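Student: after the sequence you'll find the predicted model.
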Amino acid sequence: MEKEKISNADLNKLGIEDLDLIVLFSRVANGLLKHQVMDRMEILAHLEALIFDPSPYSAQKGGKFKNLADKVIELRKEGKFDRPTEKIPKLKKDSANYPVYGLENIEAGALEQMKTAMSLPITVAGALMPDAHQGYGLPIGGVLATTADTIIPYAVGVDIACRMCLSIFEMPADTIEQKNDYLKNLLIKNTVFGMGGETKNHFDTSLFDRREWKATQQIKQLRDKAYKQLGTSGTGNHFVEWGELSVGDGALEGIPAGSYLALLSHSGSRGFGGNIANYYFKLAMQKTRLPHEAKHLAWLDLNSEEGEEYWIAMNLAGDYASANHHEIHNKIARDMDLQPLLRIENHHNFAWKEQLDDGTEVMVHRKGATPAGKGVLGIIPGSMSTPGFIVRGKGDPASINSASHGAGRVMSRNVAFKTLKRDLVMAELLDKKITLVGSDLDEAPMVYKDIHTVMAAQQDLVEVLAKFTPRIVRMADPKERPED
């Protein structure tokens, strides 16, 4: 199979022309490929990085590329095999202006990260949502439009296509009071949380019949893991919860005004998405060398092999994340012998091919931000003791048709553990009549911004249609490391 071999032509493209050196590089590279130590694309990326700077590879005792690195260093001392001219894209000196919603409640670190993102040579436009806070690369709550043929893995995020899903049932909201234990047990029975969480009980596995699962070596290697984790949830701020949904007259098509029992979930593409994100982020950093402050914003060219592969994997992760939610909601609905009146979902941590208001074709990255095009339905949650909202997008061009994905953190996990008092948190949950299964202080209501302030800051972006009040909340056990 030609694709699974590193050819002389591949090495020539890296600037290796000496026959003896080609033989040496080919032996090492194809040996690693044959023994499945790395795949073809990862090996080529390492070789490219090694040729630019062999020192880190030479310093690794017993490293897979040490002998090659030593040889390159030796040749350069002899005045042979010159170092290639490294083209480091320069950041723009004057980054473009962008709108910030709820500026007074956004930390300086997030603003600095967004400023760096706006300085990328591929950036076309951006916006910062009111739930924004500092993350890796692009801040959480950041929206970044880049040239149409580029994509930034860390501007998409590690939990690719993390999403919200809401099912509305034709049952009164006071069912929660009357059947609290029954509803809580439904959550426990039909949900699995945790980093390595798996389940053998599936509702619909038809997603795995799709040919995309054989599209790339990375996807093929992760297929079994994804299958075992179908219908499970992550850790950190991921949840499945029952709540009361208040709907006004005519707000939701086909749903009469009233208060309903509703099921809301939040999680993403599990280990499949996480592995895809980290693999292609590393490739992007090797392919696109940026100044230190922007290194997490390295991009892939969609016209390249690695860019095309990432695009396929990201979109498959989106469909997989949706299937995860449907598994949970369908299992619970089946146990209740009841079909939902309506199901609404939206996702964040993704990239979309779109057009700006002036017709410019771009790649829109929404990391912790959701689509809010005109008429698009979405869900914006608060915290475990504050309401979330069903919204309809207004299609505001300044925000690049976007809105927040939640309330946004106001406190880091470490600060939460150091400063919050468990008895005060429990008193808050008791006062709001919240039944909690799992979670810890780092997800307490106090770690989030005031959802009403966040919603007020984006009145131009979305219209509120209904209010969801959490009542029975299921999250990962306290011992689990957060992965959101």
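Tutor: Sure, I can see it. Numbering: from 1, shown residues only.
Student: hey, let's count contacts and neighbours off CA atoms from now on
Tutor: OK.
Student: helices of the stretch 201-350 of the chain, start to end?
Tutor: For the stretch 201-350 of the chain, applying DSSP state H, counting those that start in this stretch gives helices covering 217-229, 270-287, 305-336.
Student: deepest-packed of the ones you listed, please.
Tutor: Across these, the average number of neighbours (mean count of other Cα atoms under 10 Å) peaks for helix 270-287, which reaches a mean of 22.
Student: A further structure is provided below for comparison with the first:
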Amino acid sequence: MEQKYEHIDVKDGAPIKSWTRGVPVDDKAKDQMSRAAKMPFIFKHVAAMPDVHVGIGATVGSVIPTKGAVIPAAVGVDIGCGMMAARTSLMASDLPDNLAGIRSAIEAAVPHGRSNGRGRRDKGSWGDPPASVIDAWASLKARFEALCAKYPRLSNTNNVMHLGTLGTGNHFVEVCLDTEQRVWVMLHSGSRGVGNAIGRFFIELAKKDMRTWHINLPDEDLAYFPEGTEHFDDYVEAVEWAQDFAALNRRVMMTHALDALRSQIAKPFDAECEAVNCHHNYVTRENHFGENVLVTRKGAVRAAKGTLGIIPGSMGAKSFIVRGLGNAESFESCSHGAGRVMSRTQAKKLVTLDEHIADTAGVECRKDEGVIDETPRAYKPIEKVMAAQSDLVEIVHTLKQVVCVKG
């Protein structure tokens, strides 16, 4: 198959291979990728996915392979953020005409959003976690306590209280239909408050190490831990734990979302038909071009040959279950979504509530000013994103949401 990437040379750095044909890319994103490509431990090249856009430290939608070092800000603070989807045995005809009850049931079953106030519980966390959450936490508890013994400040975080909760921003729970009118449940979230705390703590620790060693960087957010140091080992251990928390968080939420659906539909249904649970903000050890390397995917999904993944669109757009083609040049990766064309602030300024309502027609979802930053117009067209990476993945199922729960 013809390669679809653009080769970009970076002065004093590794090249960038960019799958962005036909998709808008901000100049600031190109500059940010170039700074990452100048790090001395980049392996081969940096790969840019079609949803690439500016992030903190590293561009969202980039794959950064390294040898001998890891950059905590390239992983980011939403460690292990990713997607899960389950196909049910229900058909569209089994759903009620009015979907408001399903949306309300999911909102009641999965804590979402965020509220702050003295003496008040954050509405996005559990007040009293149900038994299913306590049981799930038991599988993570011992490793977390070991982390806290070394870094006590991590204990003062939302950990068990956030297990099985959604969060805010671009996180969601959706009920979708595929082209055969089968019903799916799909959701997007990560390691929540505890992962955020781990990410921020180690990003600052890496910056402190750089100052201690008098290492000058093209961007302070590219501070790194060299392999073989104590902080490298501790970070890898912490990030692996946060990734496990994120995957478990999605499984717990999926169980609760399916229970909510069952509470609204009398017909018994199975939800084990097909399930996918994949990270898109994470670091892992892999073998590429015959060498063992660390691969950081920030807003990118593993697309090894035959591996299933999920690429969601926006609140009003299609989403895709995909199968990886194992493209070596992308380090067997693909995009994690549509990618933003507007910042949250820009979206709030430029998109009207009427436009948001029109763009989410046919979807049972929030249609208020509070979600304008997540409106479909804030994102790149998902069809163009998919066309730009046709050599990275093949589409297995095309989904369209009918219910969308946002924080």
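Tutor: Cool, the structure landed. The model shown is predicted, which means the values in this text are computed figures rather than measured ones.
Student: wait, which of the helices of the stretch 201-350 of structure 1 is closest to Cys162 of structure 1?
Tutor: Judged by Cα to Cα, the one of the helices of the stretch 201-350 of structure 1 that comes nearest to Cys162 of structure 1 is helix 305-336, at 6.7 Å.
Student: could I get the helices of the stretch 201-350 of structure 1 as a markdown table with distance to Leu465 of structure 1?
Tutor: As requested, the helices of the stretch 201-350 of structure 1 are arranged in a markdown table below (distance: least, Cα to Cα, whole Å):
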| stretch | distance to Leu465 of structure 1 |
| --- | --- |
| helix 217-229 | 33 |
| helix 270-287 | 30 |
| helix 305-336 | 22 |
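Student: and Leu261 of structure 1, which of these is closest to it?
Tutor: The nearest among those, by Cα to Cα, is helix 305-336 at 11.9 Å.
Student: orientation of that closest one relative to helix 270-287 in degrees?
Tutor: Comparing the axes of helix 305-336 of structure 1 and helix 270-287 via axes from the mean of the first three to the mean of the last three Cα atoms, to 10 degrees yields an angle of 170 degrees.
Student: tell me what angle helix 305-336 of structure 1 forms with helix 217-229.
Tutor: Here helix 305-336 of structure 1 runs at an angle of 10 degrees relative to helix 217-229 (the same axes, to 10 degrees).
Student: on that earlier part again, and the helices of the stretch 201-350 of structure 1: which comes nearest Ala298 of structure 1?
Tutor: In this view, the helices of the stretch 201-350 of structure 1 are compared for proximity to Ala298 of structure 1 by Cα to Cα, and helix 270-287 is the closest at 5.3 Å.
Student: residue range for the closest one in structure 2?
Tutor: Using TM-score structural alignment, helix 270-287 of structure 1 lines up with residues 192-209 of structure 2.
Student: ok, average deviation of that stretch from structure 1?
Tutor: Stretch 192-209 of structure 2, aligned to structure 1 and superposed, deviates on average by 0.6 Å (mean Cα distance after the TM-score superposition for structure 1).
Student: tell me the gap between that stretch and the middle of its chain.
Tutor: Distance, stretch centre to chain centre, for stretch 192-209 of structure 2: 18 Å (Cα atoms, centre = their mean, to the nearest Å).
Student: kindly report the same for stretch 365-375 of structure 1.
Tutor: When C-alpha coordinates are averaged (Cα atoms, centre = their mean), stretch 365-375 of structure 1 and its chain have centres 13 Å apart.
Student: so that stretch matches what in structure 2?
Tutor: Counting by TM-score structural alignment, stretch 365-375 of structure 1 corresponds to 296-306 in structure 2.
Student: identify all contacting residues around that stretch.
Tutor: Contacts of stretch 296-306 of structure 2 with the rest of the structure, by Cα atoms under 8 Å, 6 or more residues apart in numbering, involve 49, 58-66, 74-76, 278-284, 309-310, 323-327, 332-337, 392-393.
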